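Enquirer: Okay, sequence plus prediction incoming.
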Amino acid sequence: MKLNQIKDNAGSRRSAMRVGRGPGTGKGRTCGSGMKGQKARSGVALKGFEGGQMPLHRRLPKHGFTNIFAKKYQEVTIARLQQAIDAGKIDPKKEITAEVFKTSGVVRRLRDGVRLLGGGELKAKVTVHVDGATKGAVAAVEKVGGKVVIAVVTRSEDAKSKAIKTAEKKAAKAAKTADKAKASKESKDAGDKKTAKKKAKKEAKPGAEAGSTPETETPESAPETEAPESAPNSEAPEKSSDDDSGEG
């Protein structure tokens, strides 16, 4: 056999479909791209996009899942522990618990507990109480004569701790609501007192004005100018009588 005699098996390779060669081929005028739109234009290659329908990579099931009940631990390395001991924040002669990690500033908050990780070298002999630890971390602590105590929490204890936390949150919320209601009541009472004071002042003001009106009316209530007004009326008949006598 020679190289120029090598060929594929019959039917293993198919020629590409020729498009734009008449309606009888099924790929005629629009060449299978349809009418207008983004997918009918040249230079468009949206990988995995299927025109809006759910694409294949989202239709198929994925690997694994997100456990909503997973514990969230604060992780502390051996190097970080030794650094805190060297800085004098942690006393290696006393038992090291999660609260010690928090008070010393090694962790900011406890979450669901503390987990000890390897990485670094431990020089001090310590006894550490944690909620979890890697094999490397346990080996590093035991190498210098220390001890790692891992807390085993049962379901009943876990439920009990959750119930305590829930009760504490409810109590804090109730106290906050009570303080808020008390403050609003005090502000309302203060507003009512202010309104009542204004009302009393307003009611007292007309009384004072009524008491002062008689004094101001006395000088005005002396109309002595009515006498001259009556004089023309009395003279008028005299003129009329004279006129009548003259006419006669």
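Expert: Right, received. Where do you want to start?

Enquirer: hey, let's count contacts and neighbours off CA atoms from now on
Expert: OK.

Enquirer: excluding its backbone neighbours, what's nearest residue 122?
Expert: residue 82 (5.8 Å; C-alpha to C-alpha, 6 or more residues apart in numbering).

Enquirer: Count the neighbours of that neighbour for me.
Expert: 18 (other C-alpha atoms under 10 Å).

Enquirer: hang on, isn't it packed against residue 123?
Expert: Yes. Between residue 82 and residue 123 there is a contact under C-alpha atoms under 8 Å: 7.1 Å.

Enquirer: Could you pull up the contacting residues of the residue nearest to residue 122?
Expert: Residue 82 sits next to 121, 122, 123, 124 when contact means C-alpha atoms under 8 Å, 6 or more residues apart in numbering.

Enquirer: In JSON lines: those residues, plus distance to residue 212.
Expert: Output for the contacts of residue 82, formatted as JSON lines (distance: C-alpha to C-alpha, whole Å):
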{"residue": "121", "distance to residue 212": "98"}
{"residue": "122", "distance to residue 212": "96"}
{"residue": "123", "distance to residue 212": "97"}
{"residue": "124", "distance to residue 212": "96"}
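
Enquirer: dropping in the other structure now:
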Amino acid sequence: MQLNTIQPGAGSKHAKRRVGRGIGSGLGKTAGRGHKGQKSRAGGYHKVGFEGGQMPLQRRLPKRGFKSASLKYNAEVTLSELQALGAAEVDVSTLKAAGLVPQLAKNVKVIKSGELSAKLSLKGIGATAGAKAAIEAAGGTLG
């Protein structure tokens, strides 16, 4: 094989459809644009969602909801995940290393989901009231 013999794969390249080139082509005269109107004209089109001057749907409907920008920095971990972790001392870096919370996480909170029998010492991690009771019942501490 030489550089001057390389060709694209069969069927991978095809000619662009040439419109407006006479009656015989089947796409002459109006070139598939129909008759008159904004869409038939050169340079005549509109922005996305434009409804001809009528108030667009996206502006007629009420605004709803809110998503906090700080949400991506908050993470939660369950009691059952802590049980499976099997570490005596747990902090945010331990959880990140184990892949239980995302690397972006700054604030971590333990939620009461599942059972905990291991004695844990939590450092710099929050907990819900139910989770705190479960951790202390197992002989653990929150730091």
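Expert: Right, received. Where do you want to start? If you're wondering where the values come from, they're calculated on a predicted model, not measured in any experiment.

Enquirer: Got a TM-score for the two of them?
Expert: With the length set by TM-score structural alignment, normalised by the length of the second structure, the two chains reach a TM-score of 0.50; 92 aligned residues with a C-alpha RMSD of 2.8 Å.

Enquirer: From residue 157 of the first structure, how far out is the residue nearest to residue 122 of the first structure?
Expert: 32 Å (C-alpha to C-alpha, to the nearest Å).

Enquirer: Show me what counts as buried in the helix or strand that contains residue 134 of the second structure.
Expert: Using DSSP states H and E, residue 134 of the second structure sits within helix 129-137. Residues of helix 129-137 of the second structure classed as buried by neighbour count (16 or more other C-alpha atoms under 10 Å): 131, 132, 134, 135.

Enquirer: Check the mean deviation of it from the first structure.
Expert: Mean deviation of helix 129-137 of the second structure relative to the first structure after superposition (mean C-alpha distance after the TM-score superposition for the first structure): 1.5 Å.

Enquirer: Check which helices and strands that helix is in contact with.
Expert: strand 107-111 (3 or more C-alpha pairs under 8 Å, 6 or more residues apart in numbering; DSSP states H and E).

Enquirer: circling back to that earlier point, closest to residue 99 of the first structure out of the contacts of residue 82 of the first structure?
Expert: residue 124 (19.5 Å; C-alpha to C-alpha).

Enquirer: residues near the aligned residue in the first structure for residue 55 of the second structure, how many?
Expert: Residue 55 of the second structure maps onto residue 53 in the first structure when the alignment is built from TM-score structural alignment. Around residue 53 of the first structure there are 8 other residues, counting by other C-alpha under 10 Å.

Enquirer: Am I right that residue 53 of the first structure sits in a strand?
Expert: No. The assignment for residue 53 of the first structure by DSSP: H, G, I helix; E, B strand; the rest coil gives coil, which leaves it out of any strand.

Enquirer: any idea how far residue 77 of the second structure lies from residue 54 of the second structure?
Expert: For residue 77 of the second structure, the distance to residue 54 of the second structure - C-alpha to C-alpha - is 49 Å.

Enquirer: longest helix of the first structure?
Expert: Longest helix of the first structure, by residue count under DSSP state H: helix 155-220.

Enquirer: so it matches what in the second structure?
Expert: Helix 155-220 of the first structure covers no residues of the second structure once aligned (TM-score structural alignment).

Enquirer: Report the next helix or strand after that helix in sequence order.
Expert: Assigned by DSSP H and E, the successor of helix 155-220 of the first structure is helix 226-247.

Enquirer: quick one on the thing from earlier: mind checking which of residue 77 and residue 54 of the second structure has more residues around it?
Expert: Set residue 77 of the second structure next to residue 54 and count neighbours by other C-alpha under 10 Å: residue 77 wins out with 18 against 8.

Enquirer: where does that one fall, helix, sheet strand or coil?
Expert: Criterion first, three-state DSSP; result for residue 77 of the second structure: strand.

Enquirer: Pretty sure it sits against residue 111.
Expert: Yes. Contact criterion C-alpha under 8 Å: residue 77 of the second structure and residue 111 qualify, at 6.2 Å.

Enquirer: Show me what residue 132 of the first structure lines up with in the second structure.
Expert: Match for residue 132 of the first structure (TM-score structural alignment): residue 126.
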